[in-house]
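1. Need coordinates for the below:
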Amino acid sequence: MSDSPAVQSLLRTMGRDLVATGDAIPDRRLQDWSGVPGARPLALLRPRTVEQLSQMLAVCNAHRQAVVPQGGLTGLAGGACCAPGDVAVSLERMNQIEELDAVSGTMTVQAGATLQSVQDAADAAGYLFALDLGARGSCTIGGNLSTNAGGNRVIRYGTMRDQLLGLEAVLADGSVVGGLHKMVKNNTGYDMRHLLAGAEGTLGIVTRAVLKLHPKPQSLATAWCGLPSFDAVTTLLRRAKAELPGGVSAFEVMWPSYLDFMLQRVPGLRQPLPQRHAFNVLMESAGADGEHHAAAFDDFLGRMLEAGVLEDAAIARSGTDARNLWAVRDATGEFPLLLPGMAAFDVSFSIRDIGQAALECEAMLRERWPGCTALVYGHLGDGNLHVIAHVDGSPADVVADIERAVYDLVRRYRGAVSAEHGIGLLKRKVLGHTRSPAELAAMRAIKSALDPHGILNPGKVL
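-> Have a look, this model is predicted:
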């Protein structure tokens, strides 16, 4: 047993069923998907109720014991990794869907519920829970909220923050705050939802949430489009948003570097179009009328071909076709195996700048590091660009140089150093590229007010 006074107190008050130590802590709790090395925590706290979590944090706060909240451990910024001497807390036992209110169009869930379980419950009730990302089977609602996750449908439905109507959370001293409200309009002072969403567990630990549901689309039209230029890409986006009756629910752009690499290196992927194009767009539109929506989608793509906006397009005629197209975009989960030691960037720019910024970034990487694998893709509709850079056998100082170069470019374009993966440990040093000294001071003041002893996820974000 650890000789830590905090852990001893936790064991006495909560018992070994709720407080695991030593070899009873699973190895998967040592780090998240970021690859940042993590230490074995002094203890793993696994409460079943908000009351138990409240007691646990009160004990930790009294002993000034650092606590690291962990969700599904699918984060890519090191935000859930423990340092030596930390205690980890997992809400994996608080994973219930408590209520689905079909009249209000809301779902009340515990923070340990996986994203996929929420999606499935909404679908069974005839609704759509809009957030979607590749880690859906592992990531949790609490983690999605804490990182303000984005994903594939932000262009139409917004980020995780936009799916949230109410929440409950436990602060560092054990206080339980928030309200499980179902109202869209609720202007009653400071909004704890927006304060805690995106805070990465540094201000409080989210325990329950009221989520917004949307009517389930009756039709989903998907196409892979080949385009001659970035101007054509932005024209397609602008006109699709204006002319498609269901608007645009996904708009994924892939530069040739990305598509060529994936088709060559990932078995089982099908080439969507026979010819190579300057840009590739995977576009999805959701509608309420299956027959008319599909016809309108086909007609729109026909007009874009006639206008020269598109050079070619492959329209999915079945769910299997759509899955095959999405498989090319979702194959990014293979990167850690294909490109070990890569530098991965999740940045954002204004839509106007993203084409030039991507072109400049790719050229800079190949010029400064000959032989560099540079892959570019992203959610263009919300300005989110992903860049992968890999130099075979490169030492850590080369990776650090690549990171400095890319983040300097982001700063020049007045972009954001993190679009959807959070700051965690990996991006603390470049947060000032995006936020002003006054903003950083305000963040520190909020942190100090809600967590004066600094026990919640210390060293993350700030």
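
2. rest of the way, CA atoms for contacts and neighbours
-> Will do.

3. In three-state terms, label the most centrally placed residue in the chain for me.
-> For the chain, the residue nearest the mean C-alpha position is Ala149 (3.4 Å; Cα atoms, centre = their mean). Three-state assignment for Ala149 (DSSP: H, G, I helix; E, B strand; the rest coil): coil.

4. To check against the first, give me the structure of this:
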Amino acid sequence: MTNLQQTLDQLREALGEAQVLTGDAINARHYSDWTGHAPACPAALLLPRNTDEVSAALRICNAAQQSVVPQGGMTGLAGGAIPRTSDVALSLERLRGIEEIDAASATISVLAGTTLQDIQQAVHDAGFLFPLDLGARGSCQIGGNIATNAGGNAVIRYGMTRELVLGLEVVLADGRVLNLMNKMIKNNCGYDLKQCFIGSEGTLGVITRAVLKLAPQPGETTTLLCALPDYASAVSLLRRLQRDAGTPQAYELMWQDFFRTGVSWLENPVSPMPDHHPLYVLLESVASREVLEQTLEAALEAGEVVDAIMASSHTQARALWKIREATGEFPVRLAPLNFDISLPIGQIGDFAQMCRQRLEQQWPGNHSVYFGHIGDSNLHLTVDCNSLPQPAPILEIEDLVYTAVGEMGGAVSAEHGIGLLKREFLHHSVSPEALATMRQLKDCLDPHGILNPGKILG
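-> Take a look at the predicted model:
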């Protein structure tokens, strides 16, 4: 194995001095992601400006068997981009820009370091919608969104990132460049190789360019807040909406504990409706108000809804969304232990009840809140570690929750990836045979194991 200094000398020769940083020249934001887990200054930070430089960097590192951690906007929540002190971090932040918006094919071609917000703005100006949307839109990069198969509020209508990617350019561990750029929806020419890299968290290759599928801009949206008597009503209301008014743009379910917390944190903490109901759903729809009123009236008659507010203005709609957006305050007001899980939609209500009971039995008086995008089978659970004995038994709580997920045939990660933080629990959702196949794929594409070592598979 070539020593680190020789490798850095080769990298500087190939990329230039300004693109290879070490020591104090590396900004601390490259030490960890938004979790703040195990921050570490990498041995070097590479800042390639184009695909050729990414290719050269990986070719040199692969020959030296030097580990490389690809990094995007560092907004991840699973530790997928955290380096070790022995790793070289490879940031895509200088591969930024929009190459083309093709109105005829309704696609946009972008470099991997482009922020999600820049893409959203560009396609909006061109009369389209790129429906992926996250709270980190101003910081996260599209390459990282693709590498983690990001989700968000609009998945119920438009699908995960996987459904929004038509083509990719990927640099393999040995520096070879795979040109998988494609604008066609129908392309049935053998293996769909791009899918190997979507959600792989930089363990199989480094994404450098992408072709993304665009949607028409939606018409005027209407926001509703509905109180529900039970979880079964949340599912039946969703199916009624899909049948009578079309799939909503968003369908956000809040259990009573979350709703009360969100209201209490408002600048003016007055609940828009009584807070004693078991569940609340915040939804957005592009259906006409007349159709929504008819649908809501039928839902009230059927007992699926017990109270409702239809926002009459953008200001009122934003005020309702402020309750759901309480998650942004979690790091400030709580010591949050967050879970991002997926379960068959019909079982989410039972899981929430079972999980709450098990947590209470083990740690009486703990404070936890439940919420999620249940239309796409995603439940979020946050336990406030301030409400637990100290030091908080984090591993025990994780084991309790993920074991319950496995019992119900769910997924330990719905939209945040595996990274470092969920690696030890992946077996609850992935069979030994499937894990072995994943390792075979990793060994085939990255035989020296240089790409993001320790992530997903360990």
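
5. What does Ala317 of structure 2 correspond to in structure 1?
-> Here Ala317 of structure 2 is matched to Ala322 in structure 1, going by TM-score structural alignment.

6. That match: what's its closest spatial neighbour, skipping adjacent residues?
-> With Cα to Cα, 6 or more residues apart in numbering as the criterion, Ala322 of structure 1 has its nearest non-adjacent residue at 5.2 Å, and that residue is Ala316.

7. wait, the one you found sits on Ala223?
-> Yes: between Ala316 of structure 1 and Ala223 there is a contact at 5.8 Å, judged by Cα atoms under 8 Å.

8. who has more neighbours, these two?
-> Ala223 (24 against 18; other Cα atoms under 10 Å).

9. and that one, what helix or strand is that in?
-> Taking DSSP states H and E as the criterion, Ala223 of structure 1 maps to strand 219-227.

10. helices or strands up against the helix or strand hosting Asp408 of structure 1?
-> Assigning secondary structure by DSSP H and E places Asp408 of structure 1 in helix 396-412. Counting by 3 or more Cα pairs under 8 Å, 6 or more residues apart in numbering; DSSP states H and E, the packing neighbours recorded for helix 396-412 of structure 1 are strand 343-348, helix 351-368.

11. Show me which residues of that helix are buried.
-> Val399, Ile402, Glu403, Val406, Tyr407, Leu409, Val410, Arg411 (16 or more other Cα atoms under 10 Å).

12. How about stretch 115-124 of structure 2?
-> Of all the residues in stretch 115-124 of structure 2, those buried under the rule 16+ other Cα under 10 Å are Thr115, Leu116, Gln117, Asp118, Ile119, Gln120, Ala122, Val123.

13. Run through who's touching it.
-> Contact with stretch 115-124 of structure 2 is made by 73, 96, 98, 101, 108, 129-131, 133, 137-142, 214, 217, as judged by Cα atoms under 8 Å, 6 or more residues apart in numbering.

14. From those, list the buried ones, please.
-> Looks like the contacts of stretch 115-124 of structure 2 have 73, 96, 98, 101, 108, 129-131, 133, 137, 139-142, 214 buried, using 16+ other Cα under 10 Å.

15. Let's see which of those residues end up in helices.
-> Among those, the members falling in helices (DSSP state H) are Ile142.

16. Give me the subset of the buried ones among the contacts of stretch 115-124 of structure 2 lying in strands.
-> Counting by DSSP state E, those place Ile98, Ile101, Ile108, Leu129 in strands.

17. so the last one touches Pro216, yeah?
-> Yes: proximity of Leu129 of structure 2 to Pro216 meets the contact threshold set by Cα under 8 Å, at 5.7 Å.

18. quick one: common contacting residues for Ala316 and Ala223 of structure 1?
-> Joint contacts of Ala316 of structure 1 and Ala223 (Cα under 8 Å, 6+ apart) are Ala322, Leu325.

19. that older thread, wait, what's in contact with the residue nearest to Ala322 of structure 1?
-> Applying Cα under 8 Å, 6+ apart, the residues near Ala316 of structure 1 are Ala221, Thr222, Ala223, Ala322, Leu325.

20. is it true that Glu229 of structure 2 touches Ala302?
-> One correction, residue 229 of structure 2 is Pro, not Glu. No: between Pro229 of structure 2 and Ala302 there is no contact under Cα under 8 Å: 11.3 Å.

21. Looking at the two now, which is surrounded by more residues?
-> Ranked by neighbour count (other Cα under 10 Å), Pro229 of structure 2 and Ala302 place Pro229 first, with 16 against 13.

22. re earlier: the helix or strand containing the match of Ala317 of structure 2 against structure 2, how far on average?
-> Take DSSP H and E as the rule and Ala322 of structure 1 turns out to sit in helix 319-330. Comparison of helix 319-330 of structure 1 with structure 2 after fitting gives an average deviation of 1.7 Å (mean Cα distance after the TM-score superposition for structure 1).

23. Of all the residues in that helix, which ones are buried?
-> Asp321, Ala322, Asn324, Leu325, Trp326, Val328, Arg329.

24. from the helices and strands packed on helix 396-412 of structure 1, which stretch is densest packed?
-> Most buried of these by mean neighbour count (mean count of other Cα atoms under 10 Å) is strand 343-348; its value is a mean of 21.

25. After superposing, tell me the mean distance of that strand to structure 2.
-> Looks like 0.9 Å for strand 343-348 of structure 1 (mean Cα distance after the TM-score superposition for structure 1).

26. Roughly how far does Ala169 of structure 1 sit from Val410 of structure 1?
-> To Val410 of structure 1, Ala169 of structure 1 is 34 Å away according to Cα to Cα, to the nearest Å.

27. right, I mislabeled it, should have said Ser90 of structure 1
-> For Ser90 of structure 1, the distance to Val410 of structure 1 - Cα to Cα - is 34 Å.
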